[in-house]
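**Student:** Sequence plus the predicted model coming up.
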Amino acid sequence: MCHGGDIHGPDGNGRASIPAVIDHVAEDFGIHLTSVEAIDGGVDRAAQNLRGRTESTSYAIKWSAGGSAAGLVVPSALAERGVRAVAAPVRTRDGRLWSERGGRRLSVTPWVGDRNGLDGGLDEAQWREFGTVLAATHALPVTSDLAAVLPVAGHAADLAATRATEALLRDSPPVDAIAAEARTIWTDHAARIAAVVDRVASLAVEVTPSTVCHTDPHLGNVLAGPGRMWLIDWDDAALSTPEHDLMFVLGGTYGGEHIGDRERDWFFEGYGPVTIDPRRLAYWRGSRGLADIAFLAGEAFTPGDYGDTWRARAVRLLAANLGPDGLITRALA
C-alpha cells in the first residue's frame, strides 16, 4: 500500500496538511493517528517534522525532500544487530522503511526520550551507552544495502559553502545591524578562515572514508530518559572515518559545557580502545567548522522566514564558533 502521488492539501511551502499526514500514515503504515502536531525541525529546511499520537503511542513523523535514505537504513541495520540506543523506523505495510509521497520520503519512527542531551548532559550510564552505539555504528559491515544509500563524506560541499558565504558577505550590502555584525565577525576572522580552508584541502589525502558514521552526533542529537539514551537524526550518515564522529566528544563543538574529562572517560569505556589520527581529526574539525560558520553567517546576513530572533542568535553562535574553543581554532592546532 506504499505508493507515490501528490500530497493532497499542502500549504504554500509544499508542506503536507495535518489531515493528509493522518491519511498517508494510515494508508502506508497501518497506524491510525488521533492527533498530529508540528515540531521544531532544526536546520533541515527540506524536511517537515511532526509528532503523531495514537491512543497509546507517539511517533516521530518525517516528510523529507532532502538527504539520502541512509538516515533510515543505518538505524534499521543497527537495531537488527541488537543496538538498543537507536529507534528503528516503523516499516510500511509492504515492508519498506519509508513510503514515497509526492517525490518525498515519508517515514515513521517511535517517539523516544524525555529530554535533549544539551539540557543537562548525560549521566555515567548514558555516556557509556553513547560510546557503545557509536562503536557499533563504526563496526557495521558495509553491505550492499548500506553501500547503495551511504554517501561518501568529504569537504567539497563545505568549502563551496564557505566560498559562497564569503562572496555574499563581500559583495552584498548589509540590510541591517544584524547583517552588519555578521559581516564584521567574518571579516575579523578572514585570515583564520582562509587558513582552515587551505588546511582542509591539504589534509584530504590523509582521509579514506570507509567506516559507517553518524557524522553529526552532538548532544543535540541525543535524547535521554531514565536509564536510557537514544542517538537520533541519522540523516547525514555517511562513509567516513571514526574521527568524524569522535570529534564531538573530543572538544570544540556543541555541548562542550557538558563534556569534560570524566564524561570522555565514560564515553570511551563504552566505545572501547581507539587510536585517534590527529590529521584526520583536524580535517573533520576544519570541514565541519567551515560548514557551521558558513551556515550561521548566511542565516544572520540574510533576512528570511525564521525571523530576527534566530538571526541574532546565529550571530552569537557565529562568534562562538570562531572563538578559542571552536572547531576553527582546533582545526589549526
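**Tutor:** Ah, there it is.
**Student:** When you work out contacts or count neighbours from here on, use the C-alpha atoms and nothing else.
**Tutor:** Will do.
**Student:** List the buried residues of stretch 121-129.
**Tutor:** Neighbour-count burial for stretch 121-129, counted by 16 or more other CA atoms under 10 Å, picks out 121-123, 126-129.
**Student:** Among these, which are located in helices?
**Tutor:** 126-129 (DSSP state H).
**Student:** What is the nearest of the residues you listed to Leu78?
**Tutor:** Of all those, Glu129 has the smallest distance to Leu78: 13.7 Å, by CA to CA.
**Student:** Report the secondary structure state of the nearest residue in space to that closest one that is not next to it in sequence.
**Tutor:** Take Glu129 and drop its neighbours on the chain: the residue closest to it by CA to CA, 6 or more residues apart in numbering is Gly270, 6.0 Å away. The three-state label given to Gly270 by DSSP: H, G, I helix; E, B strand; the rest coil is helix.
**Student:** Second structure follows, compare the two:
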Amino acid sequence: MSPSRVTYAPVGFGDYHWTVTDDDGRPWFATVSDLEHKEHCGQGAVAALKGLRQAMDTALTLRERDGLRFVVAPVAAADGGPVLPLDDRYALTVFPHVPGRAGEFGQRLSEAERDQVLDLLAELHGRTPPETTPPAAVEPPGLDGVLAALDESEGPWSGGPFAEPARKLLREHEATLRERLAAFETLVARVRGRGAPLVVTHGEPHPGNLILGDEGHLLVDWDTVGLALPERDLALLSDDPAALTRYTELTGRTPDPDALALYRLRWSLLDVAEFVEWFRGEHQRTEDTESAWKGFTDTLEHLATASG
C-alpha cells in the first residue's frame, strides 16, 4: 500500500490515529501505539509490543479462522504480522476503513441495541480461544501506585498544573478509595473461588468501540482482548443480570452478580490508577489533561456514591 493522502484523526484516547487513502483510492485506518503507555498489553515497551502482537493475532484469527465478521481486525504487514514496530517505543497497526456510524463512550444503548451486542458477545465467548489469546489480569495495573499516592498525599505534588488539585482530591476521597480497594479484593477472592471457566473476551465492548454498519454492529479496538470470565464484557453493558437475559437465552449461562460487580469496580479503579499516575507525573494543561481531570473527578464521585 502506498499512501496518497494521510489525515490525522483525533479520535479515541491513548493511541494516535490517521485515515489513509492509498493510490487506488482505498481508505484505511492507521493506529500508532505508544508502547511505554500501554500497560494493559504489558509493562514496558518490550512486553507491550509482545502483548499487542498477541492481541492483534487473536483478532485476526477470530475473523479469519472463526468467521466472526463483526471483528474489525488489522491487515498483515510485509513481514506477515499485524503489528509493525516503528522504533523502540512506537508501533503501527493498519485496519480496513469501516463505513458506518461510530458510537460514543458513555452513550446509553437501547434495550434492542444492548441485545444486539449481547448476540455478538455470546458468539465470541462460545469460540475456542486462539492460542495467541493473552490472559486478562483481574487486578488492574497501577493499584500499587494508588496506594503509594494515598500514603504520600500529605506532601505537595509538583508534576504539573493538576498535581496539587489531584493530591487534595485523592486525600478527600481516601476513606472511600481504601474501602473500595478492600471490597475489590473480597470480590476477587469470592469469584476466583467459584472456578468458573474462562472465555475469549473483548475487554471493552462499550459504545465507543462499536460501529453500526449495514450488517449490524462491529467491534473495534481489540488490543484489550484476553482470556477472562464472560462478565468482563457483560459488566460494561449492565450490572443487573435481569438486563442480560438475552445472553442467558443464547448461552445457557446466567451472569454471576459478584463477577459483574467485580468488573464494574475494576473499571473504576483502573481509571483512578491511570489518572493518579498521570497527575503525579510531569504534565501540562492540554485538552487531554482537561478531559482526564473531569474523568478523575467523575470517577471518584461515582465510587463515593456506590460506596454510600
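**Tutor:** Perfect, thanks for sending it. Quantities reported herein were computed from a predicted structural model and do not represent experimental measurements.
**Student:** Now the TM-score, please.
**Tutor:** Overlay of the two chains. TM-score (TM-score structural alignment, normalised by the length of the second structure): 0.76; 284 aligned residues with a CA RMSD of 3.3 Å.
**Student:** just to revisit the earlier point, mind putting the ones in helices among the buried residues of stretch 121-129 of the first structure in CSV, distance to Ala135 of the first structure included?
**Tutor:** Shown next, in CSV, are those (distance: CA to CA, whole Å):
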residue, distance to Ala135 of the first structure
Gln126, 14
Trp127, 12
Arg128, 11
Glu129, 10
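**Student:** which of the residues you listed lies closest to Tyr283 of the first structure?
**Tutor:** Once CA to CA is applied, the member of these that ends up nearest Tyr283 of the first structure is Trp127, at 25.2 Å.
**Student:** Find out how far stretch 67-87 of the second structure is from the centre of the chain, if you would.
**Tutor:** Here stretch 67-87 of the second structure is found 18 Å from its chain centre; the criterion is CA atoms, centre = their mean, to the nearest Å.
**Student:** Also stretch 213-230 of the second structure?
**Tutor:** Relative to the centre of its chain, stretch 213-230 of the second structure is centred 10 Å away, using CA atoms, centre = their mean.
**Student:** Over to stretch 51-63 of the second structure?
**Tutor:** The chain centroid and the centroid of stretch 51-63 of the second structure are separated by 15 Å, computed with CA atoms, centre = their mean.
**Student:** how about the strands of the stretch 51-200 of the second structure, start to end?
**Tutor:** Ranges of strands within the stretch 51-200 of the second structure are 84-85, 90-96, 101-102, 199-201, based on DSSP state E, counting those that start in this stretch.
**Student:** Could you single out the most deeply buried of those?
**Tutor:** Highest mean neighbour count of those: strand 199-201, a mean of 25 (counted as mean count of other CA atoms under 10 Å).
**Student:** residue range for that strand in the first structure?
**Tutor:** Aligned using TM-score structural alignment, strand 199-201 of the second structure spans residues 211-213 in the first structure.
**Student:** Would you mind finding the match for Gly286 of the first structure in the second structure?
**Tutor:** With TM-score structural alignment as the criterion, Gly286 of the first structure matches Leu265.
**Student:** What helix or strand is that match located in?
**Tutor:** Assigned by DSSP states H and E, Leu265 of the second structure belongs to helix 257-280.
**Student:** again, but for Leu237 of the second structure
**Tutor:** Counting by DSSP H and E, Leu237 of the second structure is part of no helix or strand.
**Student:** residues in contact with the helix holding Leu265 of the second structure?
**Tutor:** For helix 257-280 of the second structure, contacts defined as CA atoms under 8 Å, 6 or more residues apart in numbering pick out 138-143, 145-146, 149, 157-160, 162-163, 166, 180-181, 184, 187-188, 190-191, 229, 231-232, 234-236, 239-241, 292-293, 295-296, 299-300, 303.
**Student:** From those, list just the buried residues.
**Tutor:** Going by neighbour count (16+ other CA under 10 Å), the contacts of helix 257-280 of the second structure have 140-143, 145-146, 149, 157, 160, 162-163, 166, 180-181, 184, 187-188, 191, 229, 231-232, 234-236, 239, 241, 292-293, 296, 299-300, 303 buried.
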